[in-house]
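Asker: Okay, structure incoming, though there's no sequence with it:
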């Protein structure tokens, strides 16, 4: 009976889907969150702790947690993992020097029991900046093809213009509907 009710509620878009947005500091996590909320750029300061917003889009109700990415805050990320259905990793496509740190953080997260069923969406942000790495290059550097126990997708995007963001969210929606 509970399964039937959850499926019926899902048809009407009332099921909340928990999404956490992580990445290193200055990757564009908060800018992406507020593009989804307001469809405009909001000038932000570094996130200390987290921001949480509800987003309703195409009969889906997302509760998105944007978690601060400074090195001192990364050890707290695990406190947000429970019941997460989608992990969004935001990568600064211009930050070649710290891509290995992104990779280490990603694979550490993917080994967490609370994220064992979570989808993975990687936003290759800042594609508007000259000399930025392509989504394909980031995928290769992060070794995404080695991820076999999570459904994943990488999406080139620009948080400032919103380009690519809804394509990524569309992938998440399709994956969640197919579960």
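Answerer: Noted; the coordinates are in hand. What you see is a predicted model, and the numbers here were worked out from it, not measured in a lab. Residues are numbered from 1 along each chain as shown.
Asker: going forward, measure contacts between C-alpha atoms and count neighbours the same way
Answerer: Noted.
Asker: ranges for the helices of this structure?
Answerer: Applying DSSP state H to the chain gives helices spanning 2-11, 29-38, 99-110, 135-142, 165-177.
Asker: contacts for the third one?
Answerer: Right, helix 99-110. 23, 24, 78, 89, 91, 115, 116, 141, 142, 143 (CA atoms under 8 Å, 6 or more residues apart in numbering).
Asker: Structure two is appended below for comparative analysis:
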């Protein structure tokens, strides 16, 4: 893993010069969704209160517009997630790599998303956040515990000739250290239409 200057390069790849892209930031509470969104918007680390309601941010880099939706990960709030699937271009699913006791719950929510027909062709970027903390799960451990072994598409430029294959990959990251997620967004950018 290396430090990525996030500001323009990875975001520029997402826009591809076309319409505004819509990305959902999903995951259980305390996984780092709001921290990541704020880092992308302001490029600075700010301590946040847990997200109570849906928040939406417009991100602009040059001529490129992104709309990001940040949802609360609390169990009651997850019921509202499907209301936003209709016009989404990508899903970023965050997992707290250190909270191994919640891997089963996170796996259940992720597989519910993956099995939803409305998201059948949407690229999924799974970010295992907080790798800067000792005893965090590795990418391979996370892939295993989330039931994604053999389901991911690879980190390179993958030509998906089979239209039934959904772009899906796991990247370890640390939002607070600004590492790993830039690589994930670069990977995801090749699949956003």
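Answerer: Yes, it's here. Everything numeric here is computed off the predicted structure, so don't read it as measured data.
Asker: Once they're superposed, what TM-score comes out?
Answerer: Scored against TM-score structural alignment, normalised by the length of the first structure, the superposed chains reach a TM-score of 0.86; 168 aligned residues with a CA RMSD of 2.0 Å.
Asker: re the thing from before, most neighbours per residue, which of the helices of the first structure?
Answerer: Highest mean neighbour count among those (mean count of other CA atoms under 10 Å): helix 29-38, with a mean of 22.
Asker: Over in the second structure, find the residue span that one aligns onto.
Answerer: Under TM-score structural alignment, helix 29-38 of the first structure corresponds to residues 33-42 of the second structure.
Asker: Quick one: average offset of that stretch versus the first structure, please.
Answerer: Compared with the first structure after the fit, stretch 33-42 of the second structure shows a mean deviation of 0.5 Å (mean CA distance after the TM-score superposition for the first structure).
Asker: How far does that stretch sit from its chain's centre?
Answerer: 12 Å (CA atoms, centre = their mean, to the nearest Å).
Asker: Counterpart of residue 184 of the second structure over in the first structure?
Answerer: Matched by TM-score structural alignment, residue 184 of the second structure corresponds to residue 168 in the first structure.
Asker: Quick check: the closest residue to that match other than its chain neighbours vs residue 90 of the first structure, distance?
Answerer: Nearest residue to residue 168 of the first structure in three dimensions, chain neighbours excluded: residue 155, at 5.9 Å (CA to CA, 6 or more residues apart in numbering). Look at residue 155 of the first structure and residue 90 of the first structure: by CA to CA, to the nearest Å, they are 10 Å apart.
Asker: now residue 74 of the first structure
Answerer: Counting by CA to CA, the gap from residue 74 of the first structure to residue 90 of the first structure is 14 Å.
Asker: more crowded one of those two?
Answerer: residue 90 (28 against 17; other CA atoms under 10 Å).
Asker: Return the residue of the second structure aligned against that one.
Answerer: Using TM-score structural alignment, the partner of residue 90 of the first structure in the second structure is residue 94.
Asker: Roughly how far does its match sit from residue 17 of the second structure?
Answerer: Residue 94 of the second structure sits 26 Å away from residue 17 of the second structure, taking CA to CA as the criterion.
Asker: Can you report how many residues neighbour the closest residue to residue 11 of the first structure other than its chain neighbours?
Answerer: Take residue 11 of the first structure and drop its neighbours on the chain: the residue closest to it by CA to CA, 6+ apart is residue 59, 7.6 Å away. As a burial measure, residue 59 of the first structure scores 13 neighbours (other CA under 10 Å).
Asker: is it true that the match of residue 184 of the second structure touches residue 152?
Answerer: No - assessed by CA atoms under 8 Å, residue 168 of the first structure is found out of contact with residue 152, at 10.5 Å.
Asker: Now the common contact residues for these two.
Answerer: residue 121.
Asker: follow-up on the earlier one: how close does the match of residue 184 of the second structure get to residue 73 of the first structure?
Answerer: Going from residue 168 of the first structure to residue 73 of the first structure by CA to CA gives 26 Å.
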